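>>> Below are the sequence and a predicted model; questions follow.
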Amino acid sequence: MPENNAPTPDSSVPASDARRREPMFPDGPAPDPAGSHHERRIRSFQPRRSRVTTGQGESLRRLWPKWGLDIDGLSRLDLGELFDDPKLPVVLEIGFGMGEATAQMAAADPGTGILACDVHTPGQGNLLGLAERNGLTNVRVANGDAIILLREMLAPDSLAGIRVYFPDPWPKKRHHKRRLIQPEFLALAATRLAPGGLLHCATDWEPYAEQMLEVLSAAPDFENTQPDGGFAPRPDFRPLTRFEGQGLDKGHVVHDVMFTRRER
């Protein structure tokens, strides 16, 4: 017989599902921060909870309470409070991999806050460790769905920029609906960018680059930074990442797409 206050096992929940819902780090990123209180829809990402190294795990345990947040969609973020500076311009980076490029950009521009969003637990731990070792107080790490973050947790006109570097290209035609850069995403992003805020995308998948350019050119809230209406040269502030280098070695062509939010 279980003790009076002890939970009774739920035989209707498979053990494997129960284990997946258990947090890897009790005070760290949650496995499904938004839970069931937001609609289920086609996602542009797949959670990847691959092996976490000892160093990454230690960074998550120590630094998540200080610099990490779960995207639960339940409350509006105060970015000034989050970054301990109400005047700091904040850029949202959607998908940062292992965080090396994010750390480089944060170090090169300490006057800008980077709210870095991803679902990859090892990358979250790695970026937190990089931030600590390099004294980067302008980085915060968000765990979960960037759409929920934008829609439910960020105020209108609160972002100085949005960066989407090397998102999943979903190359198969039947998966194109999963690509992040779609008209619906752009309409939402425009409401959260301040006037003149920069939306900067980069990809080494040429068909996706063409789609990015096409849908952004058609978006009424955005204006191409390039007078000829084409792709932009890689700006100095975007580092050449290891992933990008691997693509270049394979003969891939990297395209940057840079649009600003129009004045309303």
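On my side now, so go ahead.
>>> hey, let's count contacts and neighbours off CA atoms from now on
Noted.
>>> show me the contacts for the residue nearest to residue 129 when sequence neighbours are not counted.
Once its chain neighbours are removed from consideration, residue 129 has its nearest residue in residue 59; the separation is 5.4 Å (Cα to Cα, 6 or more residues apart in numbering). Under the criterion of Cα atoms under 8 Å, 6 or more residues apart in numbering, the neighbours of residue 59 are 125, 126, 128, 129.
>>> Any buried residues in the helix or strand residue 59 falls within, and which?
For residue 59, the enclosing helix or strand under DSSP states H and E is helix 54-67. Of the residues in helix 54-67, those scored as buried under the neighbour-count criterion (16 or more other Cα atoms under 10 Å) are 56, 57, 58, 59, 60, 61, 63, 64, 67.
>>> you'd agree the last one is up against residue 141?
In this case it means residue 67. Yes: assessed by Cα atoms under 8 Å, residue 67 is found in contact with residue 141 at 6.3 Å.
>>> what touches both of those two?
Contacts common to residue 67 and residue 141, judged by Cα under 8 Å, 6+ apart, are residue 128.
>>> Quick one: the strands in this protein, in order.
Assigned strands in the chain, in chain order: 68-70, 90-94, 113-118, 139-143, 159-165, 193-203, 222-224, 255-261 (criterion: DSSP state E).
>>> what about the fourth one, distance to the chain center?
Looking back up the chat, that one is strand 139-143. Per Cα atoms, centre = their mean, to the nearest Å, the displacement of strand 139-143 from the mean C-alpha position of its chain is 8 Å.
>>> How about the contacts made by residue 154?
Residues 76, 77, 78, 192 are the ones in contact with residue 154 under the rule Cα under 8 Å, 6+ apart.
>>> Apply 7 Å and report the result again.
76, 77, 192 (Cα atoms under 7 Å, 6 or more residues apart in numbering).
>>> could you flag which of the residues you listed are buried?
Using 16+ other Cα under 10 Å, the buried members of these are residue 192.
>>> out of the contacts of residue 154, which are inside helices?
Under the assignment DSSP state H, the contacts of residue 154 contribute residue 192 to helices.
>>> Take this one as well and set it beside the first:
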Amino acid sequence: MSDQFSGDTAITGLEGPDAPLHRRGIKSYVLRAGRMTQAQTRGLEEVWPRLGLTLADGRQDLDVLFGRHAPRVVEIGFGMGASLIEQAERHPDTDFIGIEVHAPGVGKLLDEADKRGLSNLRLYREDALAVLEQCLPEASLDTLQLFFPDPWPKKKHHKRRIVQPAFIELVRTRLKVGGTFHLATDWEAYAEWMAEVMDAAPGYANTAGPETAPYVLRPAFRPLTKFEARGEKLGHGVWDLIYRRVD
């Protein structure tokens, strides 16, 4: 690919840990206008008061928020929410927090969660970095998922990629020791970037075996989205990386 990430490129060329993306005013996403369906509007208007969270709610006690002590999973950028809904429905003994900035996806997920009677799901419509930093306690998460983030393929836009040393370190502090950070992308060059950044980050261990390292075989527990299934039919690759917090 034209934006192939060279293994000889130094990690120091990426954003340093003292410059979080949201503090520098650089966003890893672009807000796009989109039509809202009746169901999506219903989700935002009727279900949000029950399942929605904001930065103004402050740092959460997750046991109080969900009314129980359970494994906790956060997914950043859930899109239209199909994967997150499937996980929450399949694993009722686990609590899920989704973070997404696009209103149609948030509305759709809220509508679906309500229709399926899911009580183990909460949502933020906020900048993910701000949510991690301000709202989620340290060492509180069992898993953080980042599936198919915007690859920002042009070299001049690489600074917008969410996978940067500062973000990786913030994720590490929110994971429990032994917790996992699961990344997936359908852009090979971004997969190489992810592996390069993660392998240089302190406090993580790659869970991949020597046969497939730095990637893992597609985990059966990660739901197959329509987007990914369509890509597979077209011969597109998908790369999964799973790192464990060891310190």
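Perfect, I can see it now. Here the structure is a predicted model, which means the values were calculated and not measured.
>>> And the TM-score, once the two are fitted together?
A TM-score of 0.87 describes the superposed chains when it is computed by TM-score structural alignment, normalised by the length of structure 2; 224 aligned residues with a Cα RMSD of 1.4 Å.
>>> ok, the residue nearest to residue 129 of structure 1 to residue 69 of structure 1 distance?
14 Å (Cα to Cα, to the nearest Å).
>>> what does residue 84 of structure 1 give?
With distances defined as Cα to Cα, the gap from residue 84 of structure 1 to residue 69 of structure 1 amounts to 15 Å.
>>> what do we get in structure 2 for residue 55 of structure 1?
Aligning on TM-score structural alignment places residue 55 of structure 1 opposite residue 39 in structure 2.
>>> tell me the contacts of the residue lying closest to its match once chain neighbours are set aside?
Using Cα to Cα, 6+ apart and skipping residues adjacent in sequence, the residue nearest residue 39 of structure 2 is residue 111, 6.2 Å away. Contacts here follow Cα under 7 Å, 6+ apart; on that basis residue 111 of structure 2 touches 39, 40, 42, 43, 47.
>>> Residue 111 of structure 2 corresponds to which position in structure 1?
Residue correspondence to structure 1 (TM-score structural alignment): residue 111 of structure 2 is matched to residue 129.
>>> just residue 53 of structure 2 next, same as before
Looks like residue 53 of structure 2 aligns to residue 69 there (TM-score structural alignment).
>>> do the same with residue 30 of structure 2
With TM-score structural alignment as the criterion, residue 30 of structure 2 lines up with residue 46 in structure 1.
>>> Tell me how far that match lies from residue 65 of structure 1.
Noted for residue 46 of structure 1: a distance of 24 Å to residue 65 of structure 1, by Cα to Cα.
>>> what about the helix holding residue 59 of structure 1, how far off from structure 2?
Once the two structures are superposed, the average separation between helix 54-67 of structure 1 and the matching residues of structure 2 is 0.8 Å (mean Cα distance after the TM-score superposition for structure 1).
>>> before we move on, the earlier item: out of residue 84 and residue 69 of structure 1, which sits in the more crowded spot?
Set residue 84 of structure 1 next to residue 69 and count neighbours by other Cα atoms under 10 Å: residue 69 wins out with 20 against 12.
>>> What sits closest to the more buried one if chain neighbours are left out?
Setting aside the residues directly before and after it, residue 69 of structure 1 is nearest to residue 142 in space (Cα to Cα, 6+ apart), at 4.9 Å.
>>> I'd assumed residue 119 was in contact with that neighbour.
No: at 8.3 Å, residue 142 of structure 1 and residue 119 do not qualify as touching, with contact defined as Cα atoms under 7 Å.
>>> since we're on the aligned partner of residue 184 of structure 1 in structure 2, how many residues are nearby?
Residue-level alignment of residue 184 of structure 1 against structure 2, with TM-score structural alignment as criterion, gives residue 166. By the measure other Cα under 10 Å, the count of residues near residue 166 of structure 2 is 19.
>>> For residue 166 of structure 2, give its distance to residue 65 of structure 2.
Plainly put, residue 166 of structure 2 is 27 Å away from residue 65 of structure 2 if you go by Cα to Cα.
>>> Walking through structure 2, point out its helices one by one.
Counting by DSSP H, the helices of structure 2 are 38-42, 48-51, 62-66, 82-90, 103-115, 128-134, 165-174, 188-200, 226-233.
>>> Adding distance to residue 241 of structure 2, write those helices out as a markdown table.
Shown next, in a markdown table, are these (distance: least, Cα to Cα, whole Å):
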| stretch | distance to residue 241 of structure 2 |
| --- | --- |
| helix 38-42 | 32 |
| helix 48-51 | 30 |
| helix 62-66 | 27 |
| helix 82-90 | 17 |
| helix 103-115 | 25 |
| helix 128-134 | 20 |
| helix 165-174 | 13 |
| helix 188-200 | 7 |
| helix 226-233 | 16 |
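>>> So which of those helices is nearest residue 25 of structure 2?
Comparing these by their distance to residue 25 of structure 2 (Cα to Cα), the top pick is helix 128-134, with 11.7 Å.
>>> And that closest one against structure 1, how far off on average?
Helix 128-134 of structure 2 sits 0.7 Å off on average (mean Cα distance after the TM-score superposition for structure 1).
>>> corresponding residues in structure 1 for that helix?
Under TM-score structural alignment, the alignment places helix 128-134 of structure 2 onto residues 146-152 of structure 1.
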